[in-house]
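# sequence and computational prediction follow.
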Amino acid sequence: MVTDTIEAKVGIVSKSDERWAFLVLAVFLAPVLAGILVGGFGFSVWMLQLVFGPPTG
């Protein structure tokens, strides 16, 4: 019973929907997430250097 209602709600995904999902993920979401991660790491290094001073060699 439960599986019947779940299968009815899920529906069928077309190839066109899969292509649009891939394009959104690959073209928009991945670069934005990469920028956020790199920017966040750079910001954290900057803040750590402000608190603890520059690295000494």
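All right, it came through fine.
# from here on, contacts and neighbour counts on C-alpha atoms
Noted.
# how about the helices in the protein?
Applying DSSP state H to the chain gives helices spanning 2-10, 15-23, 30-52.
# check the gap between the spatially most central residue of the chain and Val51 for me.
Against the mean C-alpha coordinate of the chain, by CA atoms, centre = their mean, the closest residue is Leu33 at 4.7 Å. For Leu33, the distance to Val51 equals 27 Å [CA to CA, to the nearest Å].
# burial of Phe43, as a residue count?
Neighbours of Phe43 under the rule other CA atoms under 10 Å: 12.
# use this one as the comparison:
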Amino acid sequence: MEEPDTAVPEVRRKQELKLFLFIAVLLFPILAIAVVGGYGFAVWMYQLFVGPPGPPA
């Protein structure tokens, strides 16, 4: 059987606040920059091989 959570509610609340701040201030912005940068890099590499968009030749 699993032990019930024995953390004091105040301690758990502080842990959850720290985790939320880590996610909101660090993790999500870093992930957003990585996703947008990765997409931009993929488009750049695609255009390097296929050519830039434009009217058909």
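Okay, I see it. Every value quoted in this text rests on a predicted model; they were computed, and no experiment measured them.
# which position in the second structure pairs with the residue nearest to the centre of the first structure?
Correspondence of Leu33 of the first structure to the second structure, assessed by TM-score structural alignment: Leu31.
# any figure for the gap between Leu17 of the second structure and Ile23 of the second structure?
10 Å.
# ditto for Phe41 of the second structure
25 Å.
# go on, Gly38 of the second structure?
20 Å.
# before we move on, what about Pro55 of the second structure?
Taken as CA to CA, the span from Pro55 of the second structure to Ile23 of the second structure is 44 Å.
# between these two, which is the more surrounded one?
Ile23 (13 against 5).
# next up, the contacts around that one.
Neighbour list for Ile23 of the second structure: empty [criterion: CA atoms under 8 Å, 6 or more residues apart in numbering].
# could you do Ile30 of the second structure as well?
Contacts of Ile30 of the second structure by CA under 8 Å, 6+ apart: none found.
# what distance do you get for Phe22 of the second structure to Pro9 of the second structure?
20 Å.
# apologies, that question was intended for Trp44 of the second structure.
50 Å.
# between the two, who's got more neighbours?
Applying other CA under 10 Å to Trp44 of the second structure and Pro9 shows that Trp44 carries more neighbours, namely 14 against 10.
# the more buried one matches what in the first structure?
By TM-score structural alignment, Trp44 of the second structure lines up with Trp46.
# separation between that match and Ala34 of the first structure?
Taken as CA to CA, the span from Trp46 of the first structure to Ala34 of the first structure is 18 Å.
# thanks a lot, see you next time.
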